[in-house]
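Need coordinates for the following:
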Amino acid sequence: MSAGAEGAAGNLAITVRHLCFKWPKGEEVLKTCSLDVPKGEFWMLLGTNGSGKSTLLRLLAGLLLPQTGQIGIAGPVGFVFQNPDHQLVMPTVGADVAFGLVEEKLSLEQIQRRVAEALTAVNLQMLQRRPIYALSGGQKQRVAIAGAIARHCEVLLLDEPTALLDPDSQLDLVAQVRALVKSRGLTALWVTHRLDELNYCDGAFLLENGQVVDRGDPGRLKQRLMQTHIEEA
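Here you go, the predicted model:
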């Protein structure tokens, strides 16, 4: 069993095979779950509350370990939480982006260059000295993404990053991530339950009861979920 340490095969950035996860003294959250995300593409993970989306993302990031199954990740991983306040730890924008570079033992000049490049990528270069508390929710999420870019992460895992944002900021962020994926050759897996966000991705997975029950064209999956909502209403 691997938990994200081994690279994915071929042109795949993420591979998951027969993944099972159960909380201690709890029910099984993931049941022989399998999926593939191609390199350089932006995919989304859909499902109702309790379907296992966030748990799967944490397994991919190595924050949890599965009972059985295999995970392959091609390249370093950056994880973006639903609430950016849970991962932004420094007082200013620039300091927070630089914080993740401490372990790499870079020179001051190298750190400054990485921070500038990362903030430019998310259009926050003018806010390097801005206090974190003075940022909007969308800006905070972009700082979190900039931190992953500064560390040269090749795979972005985003757990409902628009959940706390206003409608305009939601679509701005998803468009920004799509642009980053396409311009920088990154791979992203984005957890959402907002169907309008599907307009920006290359493909999507539908998770139900801990298993992927459908995958592929986001437009088709959007129609399927819209029809389900109509029938339930």
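
From here on, just use CA atoms for contacts and neighbour counts.
OK.

same for the host helix or strand of T228, what does it pack against?
Secondary structure here is read from DSSP states H and E; on that basis T228 sits in helix 218-232. Counting by 3 or more Cα pairs under 8 Å, 6 or more residues apart in numbering; DSSP states H and E, the packing neighbours recorded for helix 218-232 are strand 203-208.

Against L119, how distant is the nearest residue to A116 once chain neighbours are set aside?
Leaving aside its chain neighbours, A116 sits nearest to Q125 (6.5 Å; criterion: Cα to Cα, 6 or more residues apart in numbering). When Cα to Cα, to the nearest Å is the yardstick, Q125 and L119 sit 5 Å from each other.

can you pull the contacts of T68?
By Cα atoms under 8 Å, 6 or more residues apart in numbering, the contact set of T68 is 1, 18-21.

Mind putting those residues into a markdown table with secondary structure and neighbour count?
Written out in a markdown table, the entries for the contacts of T68 read as follows (DSSP: H, G, I helix; E, B strand; the rest coil; neighbours: other Cα atoms under 10 Å):
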| residue | secondary structure | neighbour count |
| --- | --- | --- |
| M1 | coil | 12 |
| H18 | strand | 15 |
| L19 | strand | 23 |
| C20 | strand | 21 |
| F21 | strand | 23 |
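
still on that earlier bit, now the helix holding T228: buried residues?
For helix 218-232, a neighbour-count test (16 or more other Cα atoms under 10 Å) marks 218-219, 221-222 as buried.

What of stretch 84-104?
Within stretch 84-104, the residues that qualify as buried are 84, 87-88, 92-99, 101, counting by 16+ other Cα under 10 Å.

To check against the first, give me the structure of this:
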Amino acid sequence: MNFISVENLSYHYESNDENDLTKVDVIKNLNMEVKKGEFLCVLGHNGSGKSTLAKHFNAILLPCGGKVYVDKMDTADEDKCFDIRSNVGLVLQNPDNQLVASVVEEDVAFGPENLGVPPKEIRERVDNALKAVDMYEYRKNAPYKLSGGQKQRVAIAGIIAMEPSCIVLDEPTAMLDPRGRQEVMDTITKLNRERGITIVLITHYMDEAVKADRVIVMDDGKILTEGTPKEVFSQVDLIKEHSLDVPQATEICYELQKAGVNIKELPLDEESCVDVLMEVLK
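Predicted coordinates for the structure are as follows:
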């Protein structure tokens, strides 16, 4: 069952210069879907259109052409805007731009309060959301005292407390160190696997995409290729032709394969890479 459907989506930005009427096409007749409960990763280099696409999923941006449906609701229908944004939460890359309160638990409560949730239920939602991202013990802390990864997990908790069916994360680890990246990825995976929340992860880190159920690669406002991580990253030449990378484990074995080593299947992660190399050395 599709939770988000994109039909012939086109979007362009207009120049801010009154003397320049140029329109820059960012998304071009794009068709795709997000299945309910899946973990979808959207990859692409800067300017490929992936962040613009993410903003269409909760009606921050509206199509210049085509349609976007969220749980069968048209994002262009103003009467459905509240329901759409209640169903799809958006987490951006800089956590400092998303935290609005001086205490962690008050920040997480901000969303439910604006939805008109009763105080007793807000308390329950805040506690449950912080526990879901392993930040409950920091509930009385000031956000500015947290690490980047912890701040991003609090931002995710704020979305969880609103009880959306889907969370879209637009490069949430771009400003984090490796430890913070791992904390956020563990949280995202846990929410999808244990709570069944639909996840759409926008990223340019190939190693993060390996954890997804399905991967879409964008280039120049279009879908370049899509499939399972194994299907997508087996197309090493295609990916590289479009100035993108593949996971390090895949890269190593691809180069060995080119050099004549008998490697039948390219691995996606370090453990699989070790297994492949051990098999070759037998």
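
ok, of the buried residues of stretch 84-104 of structure 1, which one's closest to R113 of structure 1?
Distance to R113 of structure 1, by Cα to Cα, is smallest for A98 among these, at 10.0 Å.

What is the aligned counterpart of the closest one in structure 2?
Matched to structure 2 by TM-score structural alignment, A98 of structure 1 sits across from A109.

Which of the contacts of T68 of structure 1 remain contacts when I look at structure 2?
For these, the contacts that are reproduced in structure 2, applying both residues aligned by TM-score structural alignment, their matches' Cα atoms under 8 Å, are 18-21.

Tell me the one among those residues nearest to S34 of structure 1.
Nearest to S34 of structure 1 among the kept ones among the contacts of T68 of structure 1 is H18, at 5.3 Å by Cα to Cα.

Quick check: closest non-adjacent residue to the closest one.
That would be T32: by Cα to Cα, 6+ apart, it lies 3.8 Å from H18 of structure 1.

so which strand or helix has the counterpart of L56 of structure 1 in structure 2?
Here L56 of structure 1 is matched to L53 in structure 2, going by TM-score structural alignment. Secondary structure assignment for L53 of structure 2, by DSSP H and E: helix 50-56.

residues of that helix that come out buried?
Burial within helix 50-56 of structure 2, assessed by neighbour count using 16+ other Cα under 10 Å, is assigned to 50-54, 56.

secondary structure class for I84 of structure 2?
Using DSSP: H, G, I helix; E, B strand; the rest coil, the secondary structure recorded for I84 of structure 2 is helix.

thought it was touching M73?
Yes. With contacts counted by Cα atoms under 8 Å, I84 of structure 2 reaches M73, the gap being 7.3 Å.

neighbour-wise, which of those two wins?
I84 (24 against 17; other Cα atoms under 10 Å).

and the gap between the more buried one and L277 of structure 2?
To L277 of structure 2, I84 of structure 2 is 48 Å away according to Cα to Cα.

Which parts of the stretch 101-250 of structure 2 are helices?
With helices called from DSSP state H, counting those that start in this stretch, the stretch 101-250 of structure 2 shows them at 104-114, 119-132, 148-160, 178-195, 206-209, 229-233, 236-241, 248-258.

looking at these, which is buried most?
Ranked by mean neighbour count under mean count of other Cα atoms under 10 Å, the helices of the stretch 101-250 of structure 2 are led by helix 148-160, which reaches a mean of 26.

what helices or strands is that one leaning on?
With contacts defined as 3+ Cα pairs under 8 Å, 6+ apart, helix 148-160 of structure 2 has these neighbours: strand 88-91, helix 104-114, helix 119-132, helix 178-195.

let's see 10 Å
Under the contact definition 3 or more Cα pairs under 10 Å, 6 or more residues apart in numbering; DSSP states H and E, helix 148-160 of structure 2 sits against strand 88-91, helix 104-114, helix 119-132, strand 166-170, helix 178-195.

so where is that helix in structure 1?
Helix 148-160 of structure 2 corresponds to residues 137-149 of structure 1 when matched by TM-score structural alignment.

in the superposition, what's the average offset of that stretch relative to structure 2?
Superposed on structure 2, stretch 137-149 of structure 1 shows a mean distance to its aligned partners of 0.9 Å (mean Cα distance after the TM-score superposition for structure 1).

any idea how far that stretch is from the chain center?
Chain-centre distance of stretch 137-149 of structure 1: 12 Å, with Cα atoms, centre = their mean, to the nearest Å.

Where in structure 1 does stretch 176-185 of structure 2 fall?
Correspondence between stretch 176-185 of structure 2 and structure 1 is established over residues 165-174, with TM-score structural alignment as the criterion.

Centre of the chain to that stretch, how far?
Between the centre of stretch 165-174 of structure 1 and the centre of its host chain there is 15 Å, according to Cα atoms, centre = their mean.

do stretch 205-223 of structure 1 as well
Using Cα atoms, centre = their mean, the distance from the centre of stretch 205-223 of structure 1 to the centre of the chain it belongs to is 17 Å.

next one: stretch 172-185 of structure 1
The chain centre lies 12 Å from the centre of stretch 172-185 of structure 1; the measure is Cα atoms, centre = their mean.

How about stretch 142-152 of structure 2?
When distances are taken as Cα atoms, centre = their mean, stretch 142-152 of structure 2 is centred 20 Å away from the chain's centroid.

Same check on stretch 220-233 of structure 1?
Relative to the chain's own centre, stretch 220-233 of structure 1 is displaced by 25 Å; criterion: Cα atoms, centre = their mean.

what does T68 of structure 1 align to in structure 2?
Mapped onto structure 2 by TM-score structural alignment, T68 of structure 1 lines up with G65.

With N199 of structure 1 instead?
Residue-level alignment of N199 of structure 1 against structure 2, with TM-score structural alignment as criterion, gives V210.

Distance of the closest residue to V97 of structure 1 other than its chain neighbours relative to Q223 of structure 1?
Sequence neighbours aside, G147 is the residue nearest to V97 of structure 1 in space, at 4.5 Å (criterion: Cα to Cα, 6+ apart). For G147 of structure 1, the distance to Q223 of structure 1 (Cα to Cα) stands at 35 Å.

swap in Q141 of structure 1?
If you go by Cα to Cα, the gap between Q141 of structure 1 and Q223 of structure 1 works out to 29 Å.

same question, E27 of structure 1
Distance from E27 of structure 1 to Q223 of structure 1, counting by Cα to Cα: 31 Å.
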